[in-house]
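J.: got a sequence here, can you build the structure:
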Amino acid sequence: MNELDAPRTPASWRDRPAAQQPSYPDADRLAEVAADLRSRPPLVFAGEVDSLRQQMAKAERGDAFVLMGGDCAESFRDNTATNIRLKLQTILQMAAVLTYGASTPVVKIGRMAGQYAKPRSADTETRDGITLPSYRGDSVNGHPFTPEARVPDPQRMLDAYLRAGTTLNLIRSFTMGGYADLREVHSWNRGFTANPAYKRFESFAEEIDRAMRFMAAAGVDFDALRQVDFYASHEALLLEYEDAMTREDSRSGRLYDTSAHMLWIGERTRGAEDAHVALLAGVHNPVGVKVGPTTTPEELLSLIDHLNPHGEAGRLTVITRMGAERIRDVLPVLIEAVRADGRPLTWVADPMHGNTITAETGYKTREFDTIMDEVRGFFEVHRCLGTVPGGIHVELTGDDVTEVLGGGEHIDVERLAERYETLVDPRLNHQQSLEIAFEVAEMLRG
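T.: A predicted model of the protein is given here:
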């Protein structure tokens, strides 16, 4: 049996190099928390995960389009019903616009209910001559720059588990209880298109409204549109947490990471022989891997060998984060290598992480026009090569923050400080998120 064909066990990652892991001061306490997590109920279920794999297989073929969105890093502080509702509302609005623009189903995936850990470029942070561990997300340590807050605490993984569970419960209530009714979602867009800054989208919105009236006149059963499928995802960064949340399905005997429907591996932890790849190679969830502009075809094919050796439909998503200046040059080489290999995968664009800059006022930010340019480049490359642009992956919030420059409301450098609330990376606000949806819908219309 080939090594790549051999069954993986949840513990196989422990023999591999593991990057971006917290340095916990109390190993015994870490073991106690991991044991506690293993005894707790799953957050998602195998049947839900299998349904997402089927939807991702459709996106591979161009029969669906993937929308992944949510916070850069969720915080315990903002884990409120209002914030969850606004974020969900924004994603549902975007999906309604994309569905109409593409005349195809949209696979709705939130960076929600688990995105509590973040990789960092350095293990420590220095301010005014004081050096402390870097903030790695609320499931690891606290954001305040104090020695007490910055010590990694395994108890925080239990807090993250509980908050993820309540978030998922609320999402299920909204998406199954009528809140996601297509008629309601459409009505939410009207305030957006009434803004003079978005005048050029008015005709598009009128088309949607006309289609809704036609369906009503034709006697369409709107009750069938009251519910939507919504899936949760996050970066599988904390190995102890993901390992503890791995369960064997009693129906099939397969292993599932029950912390989310979909997990992804970040650019900083995607070594094919490393721990994060080994862990996700052993579970049946659909998985993603983020690749930047330095990724070689050989590296990508090695990741496919480990994460989807048999080329199963819906299993693997490649999330490109190239930067607007490089995507048109770098992406074609990777696509050609994958096409020659023959095993299927879903291509999704992350136009956020390759375009981060620091404003002259010191705020980390991104420019809306640059984000859109990377999305355009992603579509242009796929259209040129005759391959499928499968989706987009964006960092967003349902709030009216001022963290990304530009957009129809023309946020400038001076306005960044008005509502700069992110704990790590800048996010699109509600209006900018919808603007992206209208732009991408036009691209999907050809």
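
J.: all contacts plus neighbour counts: C-alpha atoms, from now on.
T.: OK.

J.: D350 touches T320, doesn't it?
T.: Yes. Because the distance of 5.6 Å satisfies Cα atoms under 8 Å, D350 is recorded as touching T320.

J.: mind checking which of these two has more residues around it?
T.: Taking D350 and T320 together and counting by other Cα atoms under 10 Å, D350 has the greater number of neighbours (28 against 25).

J.: roughly how far does that one sit from S302?
T.: Distance from D350 to S302, counting by Cα to Cα, to the nearest Å: 21 Å.

J.: what of R376?
T.: Using Cα to Cα, we find R376 at a distance of 28 Å from S302.

J.: which one of these two has more residues nearby?
T.: The neighbour comparison of R376 against S302 (other Cα under 10 Å) goes to R376, with 19 against 16.

J.: find the nearest non-adjacent residue to that one, please.
T.: Counting by Cα to Cα, 6 or more residues apart in numbering, R376 lies nearest to M443, which is 7.9 Å off, once chain neighbours are set aside.

J.: which parts of the stretch 201-350 of the chain are helices?
T.: For the stretch 201-350 of the chain, the helices defined by DSSP state H, counting those that start in this stretch cover 202-217, 239-244, 275-281, 297-307, 327-341.

J.: so can I have JSON lines of these showing distance to K108?
T.: Conversion of the helices of the stretch 201-350 of the chain to JSON lines gives the following (distance: least, Cα to Cα, whole Å):
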{"stretch": "helix 202-217", "distance to K108": "19"}
{"stretch": "helix 239-244", "distance to K108": "22"}
{"stretch": "helix 275-281", "distance to K108": "21"}
{"stretch": "helix 297-307", "distance to K108": "23"}
{"stretch": "helix 327-341", "distance to K108": "24"}
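
J.: can you tell me which of those is nearest to Q115?
T.: Go through these one by one with Cα to Cα and the one that ends up closest to Q115 is helix 239-244, at 12.1 Å.

J.: show me what that closest one is in contact with.
T.: Applying Cα atoms under 8 Å, 6 or more residues apart in numbering, the external contacts of helix 239-244 come out as 10-11, 21, 34-35, 37-38, 157, 236, 257, 259, 275-276, 279.

J.: looking at those residues, which one is closest to F230?
T.: Comparing the contacts of helix 239-244 against F230 with Cα to Cα picks out S259 as the nearest, at 14.8 Å.

J.: tell me how far that closest one lies from E395.
T.: For S259 relative to E395 (Cα to Cα), the value is 20 Å.

J.: out of those two, which sits in the busier spot?
T.: Residue environment comparison for S259 versus E395 gives the larger neighbour count to S259, 28 against 22, counting by other Cα under 10 Å.

J.: hmm, G114 and the more buried one touching each other?
T.: Yes. Taking Cα under 8 Å as the contact criterion, S259 and G114 are neighbours in contact, 7.2 Å apart.

J.: second chain to compare with the first, below:
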Amino acid sequence: MSIDATPDVLAGLDAWRDLPAAQQPEWPDRAALEEAVSTLATYPPLVFAGECDILRDRLADAAQGRAFVLQGGDCAETFAGATADSIRDRIKTILQMAAVLTYGASTPVVKLGRMAGQYAKPRSQNTETRGGVTLPAYRGDMVNDFEFTEEARRPDPNRLVRAYNASSATLNLVRAFTQGGFADLRRVHDWNRGFVANPANARYERLAMEIDRAMKFMAACGADFEAMHSVEFYSSHEALLLDYERPLTRIDSRTGLPYDVSAHFVWVGERTRDLDGAHVDFVSRIRNPIGVKLGPTADPDNVLQLIDRVDPHREPGRLTFITRMGAGKVRDVLPTIVEKITASGARPTWICDPMHGNTFESASGYKTRRFDDVVDEVRGFFEVHQELQTVPGGIHIELTGTDVTECLGGAGAIDDGDLHQRYETLCDPRLNQQQGLELAFLVAEMLTQRS
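T.: This is a model prediction of the structure:
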């Protein structure tokens, strides 16, 4: 892949600079920012254009019901969390969930991590006040530090380079885990047998036994388990900080087309999907598969215009809509959007984010979510698509690989009094490892009923 680009292509890639760009930090040192951006522009790609093209094909399959997408990972990655154990545990949880979903869907599961780049977060307010002291809001480790001091909260462009290095290290380990035998289907299935052995998860034992019989059947038939020794795994994050995404955009030497090589898949969030904004303009010019988050206030006509901007040629796998409606609204709001887009002839991949529309503050003051609300939104998502005879293409989950106590409920029956025990997130609450697996079994049941 060449890092050289023709002047006309570069001019187009920089058109966003003349447009309003929401949720960008106020960098206090412009010279330091320019140095960080220049440094990033010299660094090797984190992913390759050909990998992005393969993922686009996989997402096209999901749009047609020939695959199912599992997108999962941290709400916001931290530099401190870029450790071997933390990365291993997240990968392990996603692999366990994917194995269950593969059986339920009877199709391949596209494994898409919210990792190796999810270091920046949009915020509702630019500042945070504690005890009469007001400081800049924490915008993720790519921008500033969570510690509530003036120095820690000052946006630091050098963190853009640190984010690249942490992402590079994460991807190196992800590739080792997914290609070196750790992801072997037999090993993953053994982990899941341990999950259902817990009496709290006994209701999922039947499905686990069905998977076990399927595994034994494949072995008896001489199935090539070596082909299941490794898996495809793709990276994704919100394309929020354009000062990070732009220098990591390169021209593919095969095609002469631009790719954002910071990740295989990038998405535009609910707060940055303005048709006339910098983010939509930027993603419309790169060749990666693109996601767009849609909340309950999304206007169907506006969504159609987004399709025209980002996917004017209606290319299979190019555009994914990640809906985040809330359990109480998904059945009322989603049908109109799906109907209008389907009637237009567009065929995006539909993914359900059941996390962001179900966040609230508990009585004890913790930002949390109810596991039952998460499940109900996924169920509503499936019901809408079944009614409209369209395809529910996947789920998008904020999760971790450890037993944190951040979301209420699940088989472990976490309640408000438990949240303080291991509330570790710096932004939004995540499903813990047990809740993630429980969700996978429940979604597998929904997929089995669909088929």
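
J.: rewinding a little: pretty sure the residue nearest to R376 of the first structure contacts F379?
T.: Yes. With the criterion set as Cα under 8 Å, M443 of the first structure and F379 qualify as a contacting pair; they are 7.5 Å apart.

J.: neighbour count: these two, which is higher?
T.: Neighbours of M443 of the first structure and F379, each counted by other Cα under 10 Å, are more numerous for F379; the result is 22 against 16.

J.: the more buried one pairs with which position in the second structure?
T.: Using TM-score structural alignment, the equivalent of F379 of the first structure in the second structure is F382.

J.: can you pull the contacts of that match?
T.: Listed by Cα under 8 Å, 6+ apart, the contact set of F382 of the second structure reads 392, 446.

J.: and if you look at G362 of the first structure?
T.: Counting by Cα under 8 Å, 6+ apart, there are no residues that G362 of the first structure touches.

J.: so what does it match up with in the second structure?
T.: If you follow G362 of the first structure across to the second structure using TM-score structural alignment, you land on G365.

J.: equivalent analysis for E403 of the first structure, please.
T.: Under the alignment (TM-score structural alignment), E403 of the first structure pairs with E406 of the second structure.

J.: now that match: how far from G417 of the second structure?
T.: The value you get for E406 of the second structure to G417 of the second structure, if Cα to Cα is used, is 11 Å.

J.: so between the two, which is more surrounded?
T.: Regarding E406 of the second structure and G417, a neighbour count based on other Cα under 10 Å identifies E406 as having more, with 27 against 12.

J.: my guess is that one meets L431, correct?
T.: Yes. Proximity of E406 of the second structure to L431 meets the contact threshold set by Cα under 8 Å, at 7.0 Å.

J.: separation between the equivalent of A63 of the second structure over in the first structure and A194 of the first structure?
T.: Under the alignment defined by TM-score structural alignment, A63 of the second structure is paired with E60 of the first structure. When Cα to Cα is the yardstick, E60 of the first structure and A194 of the first structure sit 35 Å from each other.

J.: which one of these two has more residues nearby?
T.: Taking neighbours as other Cα under 10 Å, E60 of the first structure and A194 compare with E60 leading, 26 against 12.

J.: what separation do you get for that one and R328 of the first structure?
T.: Noted for E60 of the first structure: a distance of 21 Å to R328 of the first structure, by Cα to Cα.

J.: just R427 of the first structure next, same as before
T.: From R427 of the first structure over to R328 of the first structure (counting by Cα to Cα), the distance is 24 Å.

J.: more neighbours, these two?
T.: Of the pair R427 of the first structure and R328, R427 is the one with more neighbours under other Cα under 10 Å, namely 28 against 19.

J.: ok, the counterpart of V283 of the first structure in the second structure - how many residues close by?
T.: The equivalent of V283 of the first structure in the second structure is I286 (alignment by TM-score structural alignment). Neighbours of I286 of the second structure under the rule other Cα under 10 Å: 19.

J.: list the contacts of I286 of the second structure.
T.: Remark: with contacts taken as Cα under 8 Å, 6+ apart, I286 of the second structure is in contact with 249, 257-260.

J.: quick one: contacts for the corresponding residue of the second structure for P133 of the first structure?
T.: Aligned counterpart of P133 of the first structure in the second structure: P136 (TM-score structural alignment). The neighbourhood of P136 of the second structure, defined by Cα under 8 Å, 6+ apart, consists of 126-128, 153-154.

J.: which among the residues you listed gets closest to T349 of the second structure?
T.: Relative to T349 of the second structure, and with distances defined as Cα to Cα, the nearest of the contacts of P136 of the second structure is N126, at 32.8 Å.

J.: nearest residue to the residue mapped onto that closest one from the first structure other than its sequence neighbours?
T.: In the first structure, the residue equivalent to N126 of the second structure is D123, according to TM-score structural alignment. With Cα to Cα, 6+ apart as the criterion, D123 of the first structure has its nearest non-adjacent residue at 5.5 Å, and that residue is S134.

J.: pretty sure that neighbour contacts T124?
T.: Yes. In this structure, S134 of the first structure is within contact of T124 by Cα under 8 Å, at 4.6 Å.

J.: just the buried subset of the contacts of I286 of the second structure, please.
T.: Judged by neighbour count, with 16 or more other Cα atoms under 10 Å as the criterion, the buried members of those are 249, 258-260.

J.: export those residues as a markdown table, with columns for distance to D274 of the second structure.
T.: Converted to a markdown table, these look like this (distance: Cα to Cα, whole Å):
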| residue | distance to D274 of the second structure |
| --- | --- |
| T249 | 21 |
| P258 | 22 |
| Y259 | 21 |
| D260 | 20 |
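
J.: now intersect the residues you listed with the strands, please.
T.: 249, 258-260 (DSSP state E).
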